[in-house]
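Q: Dropping the sequence and predicted coords here.
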Amino acid sequence: MTAVVEAEVRLLGAADVRRLAAELDLRPTKQRGQNFVIDANTVRRIVRESGVGPDDVVVEVGPGLGSLTLALLEVAARVVAIEVDDLLAPRLAQTVAELAPSRADALEVVHADALRVPGVPGPPPTALVANLPYNVSVPVLLHLLSVLPSLERGLVMVQAEVADRLAAPPGSRTYGVPSVKAAWYADVRRAGAVGRNVFWPAPNVDSGLVAWARREPPATTATREQVFAVVDAAFAQRRKQLRSALSGLAGSGAAAETALRAAGVDPTARGEVLDVTAFARIAESLPRETFA
């Protein structure tokens, strides 16, 4: 799919966002992590940093009032916006028709929970660019990486602390379950910070950008679910040595130690020093009935 996208699009400013919210009688909720971007420079920066272009089909999650959606439609071939909110989902297409009429046909709104979508309609998407709802950002990202294998790359805005965790390398203080599971799918890196004053309402946490590029998962006979079960067990009690942390999953400390040695992993090590490939080796070394 190739498109030349240099359409006239008017982006939302602070006054536009407040006007739309008033029209909808919208009161942003913490429950859905609703903080709307009101700065055109910020959304253009996100689109620029994402690297999407006229060949891309972009998935956006939580488009809200359409700030980032409009900026994406300036450059991408197609945008599939997944919105769970009953007020916001039906209004988005109208906003795009008003502010980017020549690009209205390039938008598809999916009124659904991004945590439960089995896929998206239309051509296979190539990129994920989103201001993810902060309360479910990691589960949404991992779910979409799982169900949309055509995604090649992406840039997401999340809480700064979560951004640090997603991009953390083994051995670092912030390395944990999100770091390992994201690394199963992609190379992940921090791509910058975003100030609180570009949002309405302003959040009480800092925000960060995370970029990722798809790569093949580790070569292993274990399934992703089995590897992730080992990861969850290893970090359930962070300071425990692996032979203790995995004893419940393996059935005993002795069984865990046997599997760890077979995988070439020191049984006295802790989960935060292992990369995703090592977790895959451990999952391979555990008996299949471990995961029944």
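A: Structure received.
Q: alpha carbons only for contacts and neighbour counts from here, please
A: Noted.
Q: any chance you could map the helices in this structure?
A: Under the criterion DSSP state H, the chain contains helices at 14-24, 40-50, 67-73, 88-99, 137-147, 160-167, 177-185, 224-236, 242-245, 247-250, 253-262, 276-285.
Q: Export those helices as JSON lines, with columns for distance to residue 31 and mean neighbour count.
A: Formatted as JSON lines, those follow (distance: least, C-alpha to C-alpha, whole Å; neighbours: other C-alpha atoms under 10 Å):
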{"stretch": "helix 14-24", "distance to residue 31": "17", "mean neighbour count": "14"}
{"stretch": "helix 40-50", "distance to residue 31": "23", "mean neighbour count": "19"}
{"stretch": "helix 67-73", "distance to residue 31": "20", "mean neighbour count": "27"}
{"stretch": "helix 88-99", "distance to residue 31": "15", "mean neighbour count": "18"}
{"stretch": "helix 137-147", "distance to residue 31": "13", "mean neighbour count": "18"}
{"stretch": "helix 160-167", "distance to residue 31": "17", "mean neighbour count": "22"}
{"stretch": "helix 177-185", "distance to residue 31": "21", "mean neighbour count": "22"}
{"stretch": "helix 224-236", "distance to residue 31": "25", "mean neighbour count": "20"}
{"stretch": "helix 242-245", "distance to residue 31": "33", "mean neighbour count": "24"}
{"stretch": "helix 247-250", "distance to residue 31": "33", "mean neighbour count": "18"}
{"stretch": "helix 253-262", "distance to residue 31": "40", "mean neighbour count": "19"}
{"stretch": "helix 276-285", "distance to residue 31": "32", "mean neighbour count": "22"}
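Q: another structure for you, compare them:
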Amino acid sequence: MGSSIVDLLGPSEIRHLADRLGLRPTKRLGQNFVIDGGTVRRIARLAEVASDDVVIEVGPGLGSLTLALLPEARQVVAVEIDPVLARQLPLTVAERAPSLAGRLTVVEADAMRVQAERLGAEPTVLVANLPYNVAVPVVLHLLDELPSLRGGLVMVQSEVAERMAAGPGSKVYGVPSAKAAWYAGVRRAGAVGRTVFWPVPNVDSGLVAFTRRDPPPTSATREQVFAVVDAAFAQRRKTLRAALAGWAGSADAAEKALRAAGVDPSLRGERLAIGDFARVAEHRP
């Protein structure tokens, strides 16, 4: 399957389409539209979408990336919160890739709250250009809500990409890194320049790839483990003994739980892998 049959959107087509729709990209929705065909082809390639995959695309906007994904996948389920864009997307695809229009499903919904049954399919891959302010909650929600997702590739603000892919001990390792690691192996997959967007953002972007894996073996629930993660990073500079005092009931109780889990109470949260947090959660008093 190749992208040659698709007429991708370029800078002038995107501006023309936005004008026609009376669309002014909003900061609130983090709308920065990709205007470079090479970039969307690169994302589709790096996402390793196979011909039997069902792709979930969040925030398709005017359809730049959608048009690059349609030739590669069996189906693309596009989740769009903006009703004007949600109505326009099927028309754009019908005009520019008529033979592939049947592969597109558009769901008008908030991706942070959308439920599996709304999608009408079981997505296997997430591919999206995500607004930086919602990138982490969207990815975590979809990994939790869609057990069918085997992996994906998202474009996010460069700093968010670093945080999501960071490992224990890194300066930027924190809540997003630890929670993402519950669901998947996460890695940086490249950088994206500012000039491929309209309007041009004042931040750099990066690509993050993830591959689903089993959570660490534990008797604690995901909610219980994430409560430890949240507490450990709420005050980053504190030792775990102090940071987990509220969670455990007291600093002494926190120390007891940490020692029982085989974790040094004088460490800080950034030293712990997700398996360590899971062990601590099992020993809550």
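A: Noted; the coordinates are in hand. Every value quoted in this text rests on a predicted model; they were computed, and no experiment measured them.
Q: hmm, back to that, make CSV out of the helices of the first structure and add distance to residue 197 of the first structure.
A: What follows is the helices of the first structure, written out as CSV (distance: least, C-alpha to C-alpha, whole Å):
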stretch, distance to residue 197 of the first structure
helix 14-24, 11
helix 40-50, 11
helix 67-73, 15
helix 88-99, 22
helix 137-147, 20
helix 160-167, 15
helix 177-185, 27
helix 224-236, 35
helix 242-245, 42
helix 247-250, 46
helix 253-262, 48
helix 276-285, 37
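Q: right, so of the ones you listed, which gets closest to residue 32 of the first structure?
A: helix 137-147 (10.6 Å; C-alpha to C-alpha).
Q: for the residue sitting furthest away from the middle of the first structure, what are its contacts?
A: The centre of the first structure is farthest from one residue, residue 254, which by C-alpha atoms, centre = their mean lies 37.1 Å away. The contact partners of residue 254 of the first structure, by C-alpha atoms under 8 Å, 6 or more residues apart in numbering, come to 243, 247.
Q: what do we get in the second structure for it?
A: Counting by TM-score structural alignment, residue 254 of the first structure lines up with residue 252 in the second structure.
Q: That match and residue 68 of the second structure, how far apart?
A: Using C-alpha to C-alpha, to the nearest Å, one obtains 56 Å as the distance from residue 252 of the second structure to residue 68 of the second structure.
Q: same thing with residue 168 of the second structure?
A: Counting by C-alpha to C-alpha - residue 168 of the second structure and residue 68 of the second structure are separated by 35 Å.
Q: how about residue 89 of the second structure, what's its match in the first structure?
A: Mapped onto the first structure by TM-score structural alignment, residue 89 of the second structure lines up with residue 92.
Q: gap between that match and residue 194 of the first structure?
A: Note on residue 92 of the first structure: its distance to residue 194 of the first structure, by C-alpha to C-alpha, is 24 Å.
Q: Check residue 248 of the first structure too.
A: According to C-alpha to C-alpha, residue 248 of the first structure stands 41 Å off from residue 194 of the first structure.
Q: One more: residue 261 of the first structure?
A: For residue 261 of the first structure, the distance to residue 194 of the first structure equals 44 Å [C-alpha to C-alpha].
Q: again, but for residue 133 of the first structure
A: From residue 133 of the first structure to residue 194 of the first structure the distance is 15 Å (C-alpha to C-alpha).
Q: the more surrounded of the two?
A: Set side by side, residue 133 of the first structure and residue 194 show more neighbours around residue 133, with 22 against 17, by other C-alpha atoms under 10 Å.
Q: Looking at the second structure, name the residue matched to the more buried one.
A: Matched by TM-score structural alignment, residue 133 of the first structure corresponds to residue 131 in the second structure.
Q: likewise residue 57 of the first structure?
A: Residue 57 of the first structure maps onto residue 54 in the second structure, by TM-score structural alignment.
Q: and if you look at residue 286 of the first structure?
A: Residue pairing (TM-score structural alignment): residue 286 of the first structure is matched to residue 284 of the second structure.
Q: now do residue 161 of the first structure
A: Aligned partner of residue 161 of the first structure by TM-score structural alignment: residue 159.
Q: For residue 84 of the first structure, see how far away the match of residue 89 of the second structure is.
A: Applying C-alpha to C-alpha, the value for residue 92 of the first structure to residue 84 of the first structure is 12 Å.
Q: got it, and residue 100 of the first structure?
A: The gap separating residue 100 of the first structure from residue 84 of the first structure is 23 Å, by C-alpha to C-alpha.
Q: One more: residue 271 of the first structure?
A: Residue 271 of the first structure is 35 Å from residue 84 of the first structure, where distance means C-alpha to C-alpha.
Q: Tell me which of the two has more neighbours.
A: Shown here are residue 271 of the first structure and residue 84; by other C-alpha under 10 Å, residue 271 has more neighbours (30 against 19).
Q: Skip the chain neighbours and tell me the closest residue to the aligned residue in the second structure for that one.
A: By TM-score structural alignment, residue 271 of the first structure lines up with residue 269 in the second structure. Nearest in space to residue 269 of the second structure, with sequence neighbours left out and distances taken as C-alpha to C-alpha, 6 or more residues apart in numbering, is residue 232 at 5.1 Å.
Q: what do we get in the first structure for that neighbour?
A: Match for residue 232 of the second structure (TM-score structural alignment): residue 234.
Q: Contact partners for that match?
A: Neighbouring residues of residue 234 of the first structure by C-alpha under 8 Å, 6+ apart: 242, 245, 246, 270, 271.
Q: I figured residue 100 of the second structure hits residue 71, correct?
A: Yes. The pair residue 100 of the second structure / residue 71 is scored as a contact, 7.0 Å apart, by C-alpha atoms under 8 Å.
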